[in-house]
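Novice: model the following, please.
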Amino acid sequence: MQKNLSTLLLCLASCLGAGATAGEPVEVTMADRPLPAVNAWAALGDRQAQGELCRRYKTGQGAPRSAADALLHCGRGAAMGLRSAQVWLGDLYLAGEGVARDEALAYQWYMTAAEAGQAQAKFSLYRIYEMGLGRPADRPTAARYLREAAEGGDLQAIEALKKIEAGWRPPVDPAPAQAEVHYLKEQDVLHFTGAPGMFTSAFYRLAAAPRGQVALTVRELKNDPQWAAMASVCVVAEAPSDFACFKLFRTAPDSAVLGASVNTLSADQKAEHDRADLPGQFTVDQTVLVGIDAEAGSTLLRVSIDGRLISVHQIDFRPELIRLGCSTAVCEFKFE
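Specialist: Here you go, the predicted model:
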């Protein structure tokens, strides 16, 4: 797969050209994808895919309605910390869909999501306290959750509060209650927060012949007994097919030093080949540029820092998506 490095550098010089840039790719969510693709990503452990399968099987939108499948994928997404899946799972237990009705367990999942700020979960708690589902009715607590849900953008809560308080109006541009916020965008910079032990990612559609680069900076390292802090930029086919990834990772617990590697993964993400550990050490707040160049059936993944090209990796598949990932760290990405 790999060619002589000097040959790749010559190709880079001729393919990229002076001042070549690319437009910012368009984000692709799991809701945009066909069911087989979502199933494939879920099998790889992608929590957004688990949440999307949870929603589709629960509602019957985009997949045959199935309480058993909804329970399976909502449970997996909830366990992975996906707030929307926690709410859907609470709904399943509250209604007894695909499982024995359990109001106490429904309450626990709603509370878990609500404590993280999920507005839909707060509306569900409003209903529980208003109607006395599984616990004594508590109108003051119900009213508090209703207001918090409405102010957080939950549409059902907004309509309910309008009926109770005629003069109440929702905040300007309330946050979508159904959305799972996995990053914030500020002046072209994407800020990811990968909670300890959690992998946060986003996918973007690449142009037919992508050319450009992503600036990656790790801003903060977090600690987890099992997960090392990590940030990655990967190109991948939609199927999904092989991945080609650049990764920054913590080299030892409590260490501030980061190592780096470039590698290709097969579709199951278990068979790694062409791995190359990059020389040198990397640190927090140091920016690495990951470039992508595709032309005439060949794609190059190049890595540079401080104006120095330190790695070129050739890919033998046509990349369709770019995945930005962050785990157990605070990461910044910027398309350039």
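Novice: drop to CA atoms for contacts and neighbour counts, all remaining ones
Specialist: Will do.
Novice: show me where the stretch 101-250 of the chain has strands.
Specialist: According to DSSP state E, counting those that start in this stretch, the stretch 101-250 of the chain carries its strands in the segments 183-186, 189-205, 211-221, 230-236, 243-250.
Novice: would you mind saying which of the ones you listed lies nearest A13?
Specialist: Proximity to A13, assessed across the strands of the stretch 101-250 of the chain by CA to CA, is greatest for strand 211-221 (12.6 Å).
Novice: circling back to that earlier point, would you turn the strands of the stretch 101-250 of the chain into CSV with distance to I310 and mean neighbour count?
Specialist: Written out in CSV, the entries for the strands of the stretch 101-250 of the chain read as follows (distance: least, CA to CA, whole Å; neighbours: other CA atoms under 10 Å):
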stretch, distance to I310, mean neighbour count
strand 183-186, 29, 12
strand 189-205, 24, 20
strand 211-221, 15, 21
strand 230-236, 16, 25
strand 243-250, 12, 24
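Novice: Throw these into CSV and include distance to V172, thanks.
Specialist: What follows is the strands of the stretch 101-250 of the chain, written out as CSV (distance: least, CA to CA, whole Å):
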stretch, distance to V172
strand 183-186, 18
strand 189-205, 23
strand 211-221, 31
strand 230-236, 34
strand 243-250, 39
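Novice: for the residue positioned nearest the centre of the chain, which non-adjacent residue is closest in space?
Specialist: With distances taken as CA atoms, centre = their mean, the residue of the chain nearest its centroid is S201 (2.9 Å). By the measure of CA to CA, 6 or more residues apart in numbering, the closest residue to S201 outside its immediate chain neighbours is G325, 4.3 Å from it.
Novice: the one you found should be in a helix, yeah?
Specialist: No. In this structure, G325 is strand, not part of a helix, as judged by DSSP: H, G, I helix; E, B strand; the rest coil.
Novice: show the contacting residues for it.
Specialist: Taking CA atoms under 8 Å, 6 or more residues apart in numbering as the contact definition, G325 lies against 199-202, 230-233.
Novice: second chain to compare with the first, below:
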Amino acid sequence: MMKDDSWNELVKAYRMGAELGEPEAQFRLGSCFANGYGVEQDKEEAAGWYAKAAEQGYMLAQAALALCYSFGNGVPMDKEKAFGWYLKAAEQGYANAQCNVGNCYELGEGVPVDRAEAAKWYRLAAENGQVDAMIYLAEYYTAGTGVEKDLEEAAKLYFRAKELGAEEVPEG
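Specialist: From the prediction side, this is the model:
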């Protein structure tokens, strides 16, 4: 963990860049406000900076803003807006957002339930190394949910997830 002085200097630099419209600086400043690094924690301020960066297409900010809408952090909870921002980040190849899009389709959060579409997004995320998506997709293959039942494919996914450090993986 950095000393407070270091965070204060970083916040100043991020703020300077953010006010000039630099999306990475806006995202990083938002993260400082979200976590209380070098500034008083302020979820609304965080969401505001995430939104500025997200609107410029900054993938990590799109995913962060989606999380804000998912949980009502700094903005009113809005599952449809959350889904929209997850999708924007997912379409840019962000594996965590791809997994979250799969979750939205699985649970019907912001979109109608569609297990085949959930499987599609879990597959994309798994191909990009997202461990949770590997486990979710393996569960789908085990049960034949959204995909044709395929225990061999499920086993491969569980094995890969375990290789990458997943702890809650079925044995056998």
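Novice: mind checking the TM-score on these two?
Specialist: After superposition, the two chains reach a TM-score of 0.70 (TM-score structural alignment, normalised by the length of structure 2), with 141 aligned residues with a CA RMSD of 2.7 Å.
Novice: circling back to that earlier point, show me what the residue nearest to S201 of structure 1 lines up with in structure 2.
Specialist: For G325 of structure 1, there is no aligned residue in structure 2 (criterion: TM-score structural alignment).
Novice: and G325 of structure 1, how far is that from I305 of structure 1?
Specialist: In this structure, G325 of structure 1 and I305 of structure 1 are separated by 19 Å, where distance is defined by CA to CA, to the nearest Å.
Novice: how about the strands of the stretch 101-250 of structure 1, which one is nearest G81 of structure 1?
Specialist: Nearest to G81 of structure 1, of the strands of the stretch 101-250 of structure 1 and by CA to CA, is strand 189-205 at 7.6 Å.
Novice: in structure 2, what stretch matches that closest one?
Specialist: The alignment of strand 189-205 of structure 1 onto structure 2 (TM-score structural alignment) finds no residues at all.
Novice: figure out how far that strand is from the centre of its chain.
Specialist: 5 Å (CA atoms, centre = their mean, to the nearest Å).
Novice: counting contacts, what elements does it pack onto?
Specialist: Secondary-structure packing of strand 189-205 of structure 1 (3 or more CA pairs under 8 Å, 6 or more residues apart in numbering; DSSP states H and E): strand 26-28, strand 183-186, strand 321-335.
Novice: just tell me what T141 of structure 1 corresponds to in structure 2.
Specialist: Residue-level alignment of T141 of structure 1 against structure 2, with TM-score structural alignment as criterion, gives E117.
Novice: nearest residue to that match other than its sequence neighbours?
Specialist: Nearest residue to E117 of structure 2, sequence neighbours excluded (CA to CA, 6+ apart): Y105, at 6.5 Å.
Novice: residues in contact with the one you found?
Specialist: With contact set as CA under 8 Å, 6+ apart, Y105 of structure 2 has these partners: 111-115, 117-118.
Novice: swap in N39 of structure 1?
Specialist: The neighbourhood of N39 of structure 1, defined by CA under 8 Å, 6+ apart, consists of 49, 53.
Novice: name the element it belongs to?
Specialist: In the assignment (DSSP states H and E), N39 of structure 1 maps to helix 35-43.
Novice: quick one: that helix aligns where in structure 2?
Specialist: Structural correspondence for helix 35-43 of structure 1: residues 11-19 of structure 2, per TM-score structural alignment.
Novice: mean distance, that stretch to its aligned residues in structure 1?
Specialist: Plainly put, stretch 11-19 of structure 2 ends up 1.6 Å away from its match in structure 1 on average once the two are laid over each other (mean CA distance after the TM-score superposition for structure 1).
Novice: how far does that stretch sit from the chain's center?
Specialist: On the basis of CA atoms, centre = their mean, stretch 11-19 of structure 2 sits 24 Å off its chain's mean C-alpha point.
Novice: now swap in stretch 57-72 of structure 2 and tell me
Specialist: Offset of stretch 57-72 of structure 2 from its chain centre (CA atoms, centre = their mean): 7 Å.
Novice: if we can go back for a sec, looking at the helices and strands packed on strand 189-205 of structure 1, which one is packed in the most?
Specialist: With neighbours defined as mean count of other CA atoms under 10 Å, those peak in mean count at strand 321-335, which reaches a mean of 23.
Novice: can I get the helices and strands packed on strand 189-205 of structure 1 in a markdown table with distance to Y107 of structure 1?
Specialist: What follows is those, written out as a markdown table (distance: least, CA to CA, whole Å):
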| stretch | distance to Y107 of structure 1 |
| --- | --- |
| strand 26-28 | 32 |
| strand 183-186 | 27 |
| strand 321-335 | 28 |
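Novice: and of those strands, who's closest to Q61 of structure 1?
Specialist: strand 26-28 (18.2 Å).
Novice: mind giving me the packing neighbours of that closest one?
Specialist: Counting contacts by 3+ CA pairs under 8 Å, 6+ apart, strand 26-28 of structure 1 is packed against strand 189-205.
Novice: which residues sit in contact with the aligned residue in structure 2 for M111 of structure 1?
Specialist: Taking TM-score structural alignment as the alignment basis, one finds that M111 of structure 1 is matched in structure 2 by L87. Taking CA under 8 Å, 6+ apart as the contact definition, L87 of structure 2 lies against 97-98, 101.
Novice: switch to 10 Å and redo it
Specialist: Contact analysis of L87 of structure 2 by CA atoms under 10 Å, 6 or more residues apart in numbering lists 62-63, 66, 81, 93-94, 97-102, 104, 121.
Novice: could you give me the ChimeraX selection string for whichever of the residues you listed are buried?
Specialist: Only the buried entries of the contacts of L87 of structure 2 go into this ChimeraX selection, using 16 or more other CA atoms under 10 Å:
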select :62,63,66,81,94,97,98,99,100,101,102,104,121
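Novice: narrow the contacts of L87 of structure 2 to those in helices?
Specialist: Residues from the contacts of L87 of structure 2 lying in helices, with DSSP state H as the criterion: 62-63, 66, 81, 97-102, 104, 121.
Novice: count of residues packed around the residue lying closest to A149 of structure 1 once chain neighbours are set aside?
Specialist: In space, A149 of structure 1 comes closest to A119 once its chain neighbours are excluded; the distance is 4.5 Å by CA to CA, 6+ apart. When counting by other CA atoms under 10 Å, one arrives at 32 neighbours for A119 of structure 1.
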